[in-house]
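Student: when you get a sec, could you give me coordinates for this:
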Amino acid sequence: MTQELPTAEPRDETRALRADIYRLLGRLLREPPDGALLAWLATLDPEDDGDLAQAWQGLAQAAGKASPAALTRAHFRHLVGVIEGDVTPYASWYRNGALMDEALVALRRDLRRLGIARAEHSRDPEDHLAAELEVMALLVDTAAHEEAGFYHRHLAPWADVCLADLAAVDTPFYARLGELGRGFLAEESRRLAATDGETPVRFVTPPAP
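Tutor: Modelled structure (predicted):
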């Protein structure tokens, strides 16, 4: 996704971490990790023993045992497929039972209002879960005061169910990714409904592809 929103200054550390995590989840849902990203994920070290920290640890352990080639095949099988994969990660599919339906129309209306457009190279509809997570990263990063409304309108109604389906697949890396996504969004639901909290992992910028 691309955006026309001004960058907020200064960049709050907690807000920056949240945006980075949204962006990472979107990246891993949209395409399989390359060797450098996979190796970096294997080094993540949670800072406490809470549920979300355990989810980070689970993803790190799965990353350490996976290979890029195997995850490329698994990503296709779970999230793309010849017709559709094990998981169809679109809001319209989960909310309306069909692709390119009402949820996508409502999302596009909000994106136009927010000044956010689909990247020219992207062929996925904007209601792909990765795209909605990327929008959240933009909103959090720019402190646009729209993040709670966008989250509750477009992610809260379906993302947890989609990620639960991902957590049930037979590839450990993608199952752990589903668990991590659920844990992070559960924290975001509480945060956006009340007050800010802390993320249990120290985030370092991953290597460039």
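
Student: rest of the way, CA atoms for contacts and neighbours
Tutor: Fine.

Student: now the helices for the chain?
Tutor: 13-30, 35-42, 51-65, 68-75, 91-96, 102-114, 129-142, 147-150, 159-167, 172-193 (DSSP state H).

Student: structure for this one too, so we can compare:
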Amino acid sequence: MTDFQPIQLIPPVAHAAPDAEDTARADLYGLLATLLYRAPDAALLHHIAANRAHGEDAATPLGDAWNDLCDAASVTTAEQASDEYQQLFVGVGKPEVLLYGSYYQTGFLNERPLVALRDDLARYGLVRQDNVSETEDHIATLCEVMRFLVAGEDAGVSNLAEQQHFFSRHLQSWVETLCDSAAAHPQACLYARVAALLKAFMAVEAIALEMH
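Tutor: Next up is the predicted model:
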């Protein structure tokens, strides 16, 4: 079975995804996983700021949300990003914005949705590492699993049917609530834009996966 980590569950893949659209989807899932697992460093902030969408891509809700994040990244230091991440998602005691699916689905942590999630991860051959403190229903982990299902090389697991199943079962019902909570936090600046990008991307994914 594959060692399970919130980030870099699978190595970056350039050719496993069957087309450019899936490659872009996998890359965005991977970026969101990284941003939601830890604050970005200076290099990642610079990379985001330097890759604005242009033309038709910029004229969509997803492109608009991406460019808003680019603008925020261009004026945010790594120290500011770290402070904001700590304020929103770590804090002292209970975080001000929780990143765990079970909480949004049931009102509590470590509830029945986590059991169902672990069943699917086991079916995919994914095992959480002992040194990972976050439970598997962390939003970063779920984004990374979606990247795996989009861009992995094992067609028996990484296929459209499993993407549809995992998205509808473990993300679709609650992720918009998380995004709204993060965006509405008075201390959210960079992460208000991350939340808006996640929300826009999830809306696109919901439509695209239902159409197939």
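
Student: on that earlier part again, any chance of the helices of the first structure in CSV, plus distance to residue 121 of the first structure and mean neighbour count?
Tutor: Output for the helices of the first structure, formatted as CSV (distance: least, Cα to Cα, whole Å; neighbours: other Cα atoms under 10 Å):
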stretch, distance to residue 121 of the first structure, mean neighbour count
helix 13-30, 13, 19
helix 35-42, 21, 18
helix 51-65, 28, 20
helix 68-75, 20, 17
helix 91-96, 21, 20
helix 102-114, 17, 16
helix 129-142, 13, 24
helix 147-150, 24, 16
helix 159-167, 24, 20
helix 172-193, 25, 20
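
Student: nearest to residue 120 of the first structure, of those helices?
Tutor: For residue 120 of the first structure, the closest of those is helix 129-142, at 13.0 Å, according to Cα to Cα.

Student: contacts for the closest one?
Tutor: 1, 3, 5-8, 11, 15-16, 18-23, 25-27, 29-30, 89-91, 116, 126, 145-147, 150-151, 154-155, 159 (Cα atoms under 8 Å, 6 or more residues apart in numbering).

Student: what would the helices of the first structure look like in CSV with distance to residue 120 of the first structure?
Tutor: CSV is the format used below for the helices of the first structure (distance: least, Cα to Cα, whole Å):
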stretch, distance to residue 120 of the first structure
helix 13-30, 15
helix 35-42, 24
helix 51-65, 30
helix 68-75, 23
helix 91-96, 21
helix 102-114, 15
helix 129-142, 13
helix 147-150, 22
helix 159-167, 25
helix 172-193, 26
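
Student: out of these, flag the one nearest residue 85 of the first structure.
Tutor: Of the helices of the first structure, the one closest to residue 85 of the first structure (Cα to Cα) turns out to be helix 68-75, at 8.6 Å.

Student: equivalent range in the second structure for the closest one?
Tutor: With TM-score structural alignment applied, helix 68-75 of the first structure matches the range 78-85 in the second structure.

Student: centre of the chain versus the matching stretch, how much separation?
Tutor: Here stretch 78-85 of the second structure is found 18 Å from its chain centre; the criterion is Cα atoms, centre = their mean, to the nearest Å.

Student: just checking, what residue in the second structure corresponds to residue 178 of the first structure?
Tutor: Per TM-score structural alignment, residue 178 of the first structure is aligned with residue 195.

Student: and that match, what does it touch?
Tutor: 178-180, 182-183.

Student: nearest to residue 105 of the second structure among those?
Tutor: Once Cα to Cα is applied, the member of the contacts of residue 195 of the second structure that ends up nearest residue 105 of the second structure is residue 178, at 10.7 Å.

Student: what lines up with that closest one in the first structure?
Tutor: Checking TM-score structural alignment: residue 178 of the second structure goes with residue 162.

Student: out of everything not next to it in sequence, what's closest to its match?
Tutor: residue 89 (6.5 Å; Cα to Cα, 6 or more residues apart in numbering).

Student: how much does stretch 180-191 of the first structure stray from the second structure?
Tutor: If you overlay the two and look at stretch 180-191 of the first structure, the average distance to its match in the second structure is 0.3 Å (mean Cα distance after the TM-score superposition for the first structure).

Student: got a list of contacts for that stretch?
Tutor: In contact with stretch 180-191 of the first structure (Cα under 8 Å, 6+ apart) are residues 25, 51-52, 55-56, 59, 156, 160, 163-164, 197.
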